[in-house]
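J.: Model the following, please.
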Amino acid sequence: MERILTASEMKKADDYTINTLGIPEEELIIAAGKAVAEEIKKHKRGGRVLVVCGKGNNGADGRVIAEELKKIHGFSVFLYDVALPKPELLSAEYDIIADCLLGTGLNGAVRGECERLINKMNAMSGYKVACDIPSGLNADTGRPQKVSFKADLTVAVQEYKRGHFFGDGIDYCGKTVAKDIGISIWGDFPYKLTDEDAAAYFKKRKRNVNKGDFSKAAVIGGSKDFYGAPVLSLSSLMTMIGGAGYGYLYAPESYQNLYKGFNPECIVKGFSDDGANMTFDETLAKNLNDCKAAAFGMGLGVTKGVYDELCDILSVYKGTLIIDADGINALSLYGKDVLKSAACKVIITPHMGEFSRLTGIPVDKLKEDPIKYAVALSKELNVTVVLKDAVSVITDGERVCVNVSGSPALAKAGSGDVLSGLIAGVAVREEPFEAASVGAYVLGRAGEFAAKERGDYSVTASMLPEFIGRFIAKLEE
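T.: Sure, this is the predicted structure:
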């Protein structure tokens, strides 16, 4: 797990390391500069390098970067320091441009000389590297100013910052790596998962097992107009990567035969419907107790019958219930407080629009601090929240996992349905927060695998289960 801090949290740790532990600031600056130079060397074997330095600690890091690169064969280094400007350097071309102009402590608008320098650097054609955070990018929100440096590589000093991933930060930072320079960090912070973390949840199975050893999970969804959504959820569940030995699909009785043709491995059961949408079925909730996890809502439509069924399940089900899509929309329309007294463990998976309808908070405001709002809702309703976006927030009200895996290939209808089934598959043997965090990470990595092979444009949700399986196979190696 890799921590993600705010700018103020990072400054507090920096101050503690210097003022309480007695580590000289100059020592940390040297360590930061060496770390960035080493990372540049990993990505480029040599070339002409322009290092642009500001007046603060970011600029001090840059001067160390320049000195370190000068020691490495193959690099020709040119230092532009705002304190001793050399305008002629800005008219040349370089293989590498290192932005050490402004750091995480930026306050106010970028203007004047800094604005001009950022524009100059952005216009250059070389490989662009940012020290800690691209100049002009807000380190907490990822919001760029009118002029902000756009990097190919960002080397985060000590820890990742929220602005590296949220908002437009994920595009302005390019590839981001964090380098430990010896700053003391303590306390609980949001974090992101790695492949190594995910692999711990997919250990190789014993040879002496059978399907009965791996529990049961279900998908409840579908209607006349949206029959495909639960099939996508089922497809990820039936990869069985989460550990479920049996998979059930509860679908409208009127269309039960249609669903039986989609997946030969699953068990299809019906629920009451009016020929189009779910109606209340008093037997459904009781039957679900054979399953350790169930995903509810995909393609059900938003009706009072859907809400009544959801309320009944919440009152009697004993497993983990994942509520997605129209399940969330029904809660928005008819009342979300029913979640507070649920008999089961609950995971809700709203995207930004669904979260906004559920809480009344405008999407623009949510994007300013998605962690704050996700944590608040989790505590209010006593549920695990997966706030889905390009970068998603998963929280149980205390712990926060930020999922940064993924690809624009996932920005398609149906990806969320695949996620709900995937989380259900993991939830048969993990607690809700862990299941949601790992499920989101696995889907993101599967999206990356799919995009690498098919490109961002041509990947569809129905392709994702295959790539989920490929990624899990990689973790098991």
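
J.: Going by C-alpha atoms from here, please, whenever you check contacts or count neighbours.
T.: Fine.

J.: roughly how far apart are P230 and A35?
T.: Remark: distance between P230 and A35 (CA to CA, to the nearest Å) = 48 Å.

J.: Between those two, which has more neighbouring residues?
T.: The residue with more neighbours, out of P230 and A35, is P230; 29 against 25, by other CA atoms under 10 Å.

J.: Now do the strands in the stretch 51-200 of the chain.
T.: When assigned using DSSP state E, counting those that start in this stretch, the strands of the stretch 51-200 of the chain occupy the ranges 75-81, 96-100, 127-131, 153-157, 160-161, 175-179, 191-192.

J.: Spatially nearest residue to the residue sitting nearest the centre point of the chain, not counting backbone neighbours?
T.: Centroid-nearest residue in the chain: N403, 2.1 Å away (criterion: CA atoms, centre = their mean). Closest residue to N403 apart from its sequence neighbours, by CA to CA, 6 or more residues apart in numbering: S392 at 5.1 Å.

J.: please give me the structure for this one as well, since I'd like to look at both together:
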Amino acid sequence: MRVMPHTEELPYALYRARQVREFDRIAIEEYDIPGAELMERAGSGAYRFLKQRWPDLSEIVVVCGTGNNGGDGYVVARLASQAGLRVRVLQLGEAPQLKGDALIMAESWTALGHPIEPFEDLGNPDLIVDAVLGTGLERDVTGRWASAIEQINRHRAEVFAIDIPSGLHADTGRIMGCAIEAAATISFIGLKQGMFTGRGPDCCGEIIFDALGIPARVYAHQLLACKRIDWRKRCGLVTPRRRTAHKGDFGHLLVIAGDRGYSGAARLAAEAAARSGVGLVTLATHPDHAHCINLGRPELMVRGVSEVQEIEQLTQRADALVLGPGLGRNAWGEMCYRAALDSTLPVVIDADGLNWLAEWPQQRKNWILTPHPGEASRLLGNDTKRVEYDRFQAAEKIQQRFGGVVILKGAGTLICDGSTQPASLCSDGNPGMATGGCGDVLSGIIGAFMAQDYTNREAAEMGVCLHAAAGDRAAANGEIGLLAGDLLPEVRTLLNEAHSCLK
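T.: This next block holds a predicted model:
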């Protein structure tokens, strides 16, 4: 059974692998904590969680590499054996290659009379502990290492990964040839940013953190590489409402969307904005369906537009724009896109708006771009695989090329704005949201916050986090069959819960 990452008790600071290795060095050299002591703490922390997560184990197999990750595995093996479990240690790589603290832990294992077996047959354990490759991996896993990982993944037993699943790149979340698919991963000293984006969530499963008791002052030596965000952290930005407030206090959003056949995208974006607290929503859409698009939601003001002047008139009364859901790639969509960007209003650009932007590149400071990986590849002129190879780099390149705030959607949605602030990574959300219309809902939510006079960075982070949290609430009864519209009542509930906490 796959387990989604559990993030409620995790730190919000994320780091690159080299930064965590530097923390380790500082703890050893400047705070006089022996490396062997840190390894003992790591193995002990992993064993404690192992017993909590899998209390009925009888037999485990610990697969160890030749580095410090393997040393942690030897500690887990020793503690499990001393507690009465049947334990086998399988060594990947030649045992004579072990050195330093890892060698000390291997010798502690053999001193108890236990053998170190070469990796061949996993047998029939209740759990496999992955202590093969650590965070320093920079080339694809091949040969017997790849064969071992594939054999572990095929086994019926769940896998518990030490520090990071073997084969997962700690900085980018990409799979280096092949990678362990763990049910749970315990990470030490600092959380690695690649665990939460790209393929990281698939490989890590439930994520647990152990700082190993290093002094808090150690972390002052490095700026965090990325900050994890969620609705629990961002809901505090919701503005209290005065009892005498009126609709004009909460902004007017213009949504320009919906060519022939795409009225649903326009409706979802507009209704999501209305559910996100904006005072007024006007939807400018194709005349063919303008007369019926607000049936069942008469609160939306709908205008069928076919001329530039009509859009110009609407932008004069709005505070912010959403441009692109269902806009299409025909003459009507082109007219809407060009007319909208003649305005100086802040704007969220999504979907076909991004495809028009890729065709006619320009820079602006006051927009929020919301590409998924396919749209990101068109903005960058490469392919989707290249975007997913390093999502952090892709988001930064889009921001540098087009300006504003960039939201790179996907598992572990990233937000960057080119400032000195680190990128943000939303760790909420679920696979049920991989369905048509969820992106339209997101653009409407962000546009609503933008129209309510939040900064663009605030609107982007609040919108992404609220959208993800609503998706998680909506998936409470199952992810399969989740519809974009199912998020709308959850958006309203979450906003009102946040508002009630302010009273």
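
J.: where does the TM-score land?
T.: Comparison of the two superposed chains (TM-score structural alignment, normalised by the length of structure 1) gives a TM-score of 0.85, and 459 aligned residues with a CA RMSD of 3.0 Å.

J.: before we move on, the earlier item: contacting residues for the alignment partner in structure 2 of the residue nearest to the centre of structure 1?
T.: Taking TM-score structural alignment, the alignment pairs N403 of structure 1 with C426 from structure 2. Neighbouring residues of C426 of structure 2 by CA atoms under 8 Å, 6 or more residues apart in numbering: 228-230, 412-414, 464-465, 468.

J.: Show me what P350 of structure 1 lines up with in structure 2.
T.: With TM-score structural alignment as the criterion, P350 of structure 1 matches P371.

J.: A7 of structure 1 matches what in structure 2?
T.: Match for A7 of structure 1 (TM-score structural alignment): A17.

J.: Please list all residues in contact with its match.
T.: So A17 of structure 2 contacts 135-136, 170-171, 192 (CA under 8 Å, 6+ apart).

J.: okay if I get those as TSV plus neighbour count?
T.: Formatted as TSV, the contacts of A17 of structure 2 follow (neighbours: other CA atoms under 10 Å):
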residue	neighbour count
T135	21
G136	13
A170	28
D171	26
K192	28
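
J.: Identify the residue spatially nearest to R78 of structure 2, adjacent ones excluded.
T.: W109 (5.7 Å).

J.: which bit of structure 1 covers the helix or strand harbouring the one you found?
T.: Using DSSP states H and E, W109 of structure 2 falls within helix 100-111. Helix 100-111 of structure 2 corresponds to no residue of structure 1 when matched by TM-score structural alignment.

J.: likewise stretch 157-170 of structure 2?
T.: Using TM-score structural alignment, stretch 157-170 of structure 2 pairs with 126-139 in structure 1.

J.: now do the same end-to-end measure for the matching stretch.
T.: Per CA to CA, the first residue of stretch 126-139 of structure 1 is 24 Å away from its last.

J.: Mind checking which of the contacts of C426 of structure 2 land in helices?
T.: Residues of the contacts of C426 of structure 2 located in helices (DSSP state H): 464-465, 468.

J.: With distance to I26 of structure 2 and neighbour count as extra columns, can I get those residues in a markdown table?
T.: Output for those, formatted as a markdown table (distance: CA to CA, whole Å; neighbours: other CA atoms under 10 Å):
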| residue | distance to I26 of structure 2 | neighbour count |
| --- | --- | --- |
| V464 | 36 | 30 |
| C465 | 34 | 26 |
| A468 | 37 | 25 |
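
J.: and of these, the nearest to V76 of structure 2?
T.: The nearest member of those to V76 of structure 2, counting by CA to CA, is A468 at 35.8 Å.

J.: who are the neighbours in contact with that closest one?
T.: So A468 of structure 2 contacts 231, 426, 428-430 (CA under 8 Å, 6+ apart).

J.: ok, now T110 of structure 2?
T.: T110 of structure 2 neighbours (CA under 8 Å, 6+ apart): I116.

J.: Need the three-state assignment for the closest residue to F402 of structure 2 other than its chain neighbours.
T.: Spatially, and ignoring its direct neighbours in sequence, F402 of structure 2 is nearest to Q363 (4.3 Å; CA to CA, 6+ apart). The local conformation at Q363 of structure 2, judged by DSSP: H, G, I helix; E, B strand; the rest coil, is coil.

J.: Surely Q363 of structure 2 is in contact with Q399?
T.: No: counting by CA atoms under 8 Å, Q363 of structure 2 does not reach Q399; the two are 9.1 Å apart.

J.: Looking at the two, which is more packed in?
T.: Ranked by neighbour count (other CA under 10 Å), Q363 of structure 2 and Q399 place Q399 first, with 23 against 13.

J.: tally of neighbours for K120 of structure 1?
T.: 13.

J.: Over to R470 of structure 1?
T.: The burial count for R470 of structure 1: 16, using other CA under 10 Å.

J.: so who does it touch?
T.: A446.

J.: measure it to L443 of structure 1 for me?
T.: From R470 of structure 1 over to L443 of structure 1 (counting by CA to CA), the distance is 11 Å.

J.: Equivalent analysis for C100 of structure 1, please.
T.: 35 Å.

J.: T154 of structure 1 now?
T.: Here the criterion is CA to CA. By it, T154 of structure 1 lies 25 Å from L443 of structure 1.

J.: Please apply the same query to R399 of structure 1.
T.: Distance from R399 of structure 1 to L443 of structure 1, by CA to CA: 20 Å.

J.: Who has more neighbours out of these two?
T.: Using other CA under 10 Å, the more surrounded residue of R399 of structure 1 and L443 is L443, with 27 against 14.
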